[in-house]
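[1] got a structure for you, letters missing:
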């Protein structure tokens, strides 16, 4: 089955451009201009990815995202002219997998789509990036075949990043999952442990290949 993408965008010129671009890459594309109609379509059809504009005519895209997340974990990439960090953080905290700010290049959008579609599924598989392997069954991490000792917090942080590979994760998403509800708005906790992970896993910790910073937002594990 070809990959099915729903484009939820009310700008007719951008609709036409993106539909042509995506179909040229072999994707099947459904275009909807209204949030409620888009949600109804998702409830009735198979879909692999949602491209979601926030400035829809009938409802805010954030409301679409909130409704969708109540019943689906479908990958969502927000495409929006709202480029402020707080807008990105809000969308990501509410369950968006990625956020692309308008105007964007075709190459960037296609790369983000490919990355979101590559997100590993399942809880028991091994995760590998570069020469690093995480085995969630054995609770082991190795680099170039040699075991790497991680603290419990470092391991949980890395496991979360692996399970959401190629997705931008906010500080609060990470804090809530790894540290718990009472540790919201403490990004320094994440920064310290991310720095420790980079020292143990990256060849050049100061310029990491895999454990990337999303400025003002959080972090992303980038898997080639």
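    Received it, and whenever you're ready, just let me know what you need. Predicted model, so just to flag it, every value in this text is computed and none were measured.
[2] hey, let's count contacts and neighbours off CA atoms from now on
    Fine.
[3] residues in contact with the residue positioned nearest the centre of the chain?
    By C-alpha atoms, centre = their mean, the mean C-alpha position of the chain lies nearest to residue 167, the distance being 2.4 Å. Residue 167 is in contact with 97, 98, 115, 116, 119, 220, 221, 222, counting by C-alpha atoms under 8 Å, 6 or more residues apart in numbering.
[4] Could you look up the SS state of it?
    coil (DSSP: H, G, I helix; E, B strand; the rest coil).
[5] any idea how far residue 26 is from it?
    Look at residue 167 and residue 26: by C-alpha to C-alpha, to the nearest Å, they are 23 Å apart.
[6] same question, residue 108
    Counting by C-alpha to C-alpha, the gap from residue 108 to residue 26 is 17 Å.
[7] now swap in residue 135 and tell me
    Distance, residue 135 to residue 26, using C-alpha to C-alpha: 34 Å.
[8] repeat for residue 97
    22 Å.
[9] for residue 75, same thing?
    As defined by C-alpha to C-alpha, residue 75 lies at a distance of 18 Å from residue 26.
[10] here comes the other one, which I'd like you to weigh against the first:
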């Protein structure tokens, strides 16, 4: 079954080029020119990945990404005419997986999409004794049967730890596995996300504290916690 790509781009000429390039590679494409229509389509039908223009007629793509991240863990690639480093960093910190500056090669965009879908595929895991369970098909992690409200990177970080319980991951290993462009962030970003993950786990269950810190080494997840 071909994967469905959601394209949110208001410039018809650019959208037509992207749709053609993606369809040639066997992808299904749903194109929307307004952010609110694209988000509604994602809520209704889902998608393997979202290609999102930063400058939309009904608002900022950055704001739309913030709203999207509250409900979905779907990978996002930003399209923008702005190439300033601060815009790029803001986009990635909002939870985007990549950032492509116009004008760009459709072949390059397709290659980036393929790379994200390859490395973003979650690994199925068994239920943990502590009550954690990874629902791969729905891209969500549950604690005692209740879905956790996680950001894109929180989800990918916890999924990575769950995939190999008891293994100690260094910060650099976690950045390479979870962040699409590790060079755009810092290793302390891992610490910040671990902290927020712990807080959300304790909020759901005060006794749940499965993430272990190994000083000078990194982090692991213990099923027996």
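    Here it is on my side, so go on. Remember, predicted model here, so these are calculated numbers, not experimental data.
[11] How alike are these chains, TM-score-wise?
    Counting by TM-score structural alignment, normalised by the length of structure 1, the TM-score of this superposition works out to 0.64. Behind it: 159 aligned residues with a C-alpha RMSD of 2.6 Å.
[12] and residue 94 of structure 2, what does it touch?
    Contacts of residue 94 of structure 2 by C-alpha under 8 Å, 6+ apart are 62, 65, 66.
[13] what about the strands in structure 2?
    Listed in chain order, the strands of structure 2 (DSSP state E) span 4-8, 28-32, 49-53, 55-56, 59-60, 76-80, 98-101, 132-135, 140-143, 146-147, 211-214, 218-221.
[14] Can I get the ones you listed in CSV including mean neighbour count?
    Listed next are the strands of structure 2 as CSV, based on neighbours: other C-alpha atoms under 10 Å:
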stretch, mean neighbour count
strand 4-8, 23
strand 28-32, 19
strand 49-53, 25
strand 55-56, 19
strand 59-60, 13
strand 76-80, 23
strand 98-101, 20
strand 132-135, 22
strand 140-143, 19
strand 146-147, 14
strand 211-214, 16
strand 218-221, 21
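[15] all helices in structure 2, in order from the N-terminus.
    Ranges of helices within structure 2 are 12-24, 35-45, 61-69, 85-93, 106-120, 152-163, 171-178, 187-204, based on DSSP state H.
[16] Of these, which is nearest residue 143 of structure 2?
    Among the helices of structure 2, helix 187-204 comes nearest to residue 143 of structure 2, with 7.4 Å by C-alpha to C-alpha.
[17] got the angle between that closest one and helix 152-163?
    Between the axes of helix 187-204 of structure 2 and helix 152-163, defined by axes from the mean of the first three to the mean of the last three C-alpha atoms, to 10 degrees, the angle is 80 degrees.
[18] residues near the equivalent of residue 137 of structure 1 over in structure 2, how many?
    Alignment note (TM-score structural alignment): residue 137 of structure 1 maps to residue 165 of structure 2. For residue 165 of structure 2, the neighbour count with other C-alpha atoms under 10 Å is 17.
[19] Quick check, residue 165 of structure 2 in contact with residue 211.
    No. Contact between residue 165 of structure 2 and residue 211 fails when scored by C-alpha atoms under 8 Å: they sit 9.8 Å apart.
[20] Just want to know which of residue 75 and residue 26 of structure 1 has more residues nearby.
    residue 75 (20 against 11).
[21] So the residue lying closest to that one once chain neighbours are set aside versus residue 218 of structure 1, what's the distance?
    Counting by C-alpha to C-alpha, 6 or more residues apart in numbering, residue 75 of structure 1 lies nearest to residue 49, which is 5.1 Å off, once chain neighbours are set aside. Distance, residue 49 of structure 1 to residue 218 of structure 1, by C-alpha to C-alpha: 22 Å.
[22] Find me the equivalent region of stretch 76-91 of structure 2 in structure 1.
    Residue span in structure 1 matched to stretch 76-91 of structure 2, by TM-score structural alignment: 76-91.
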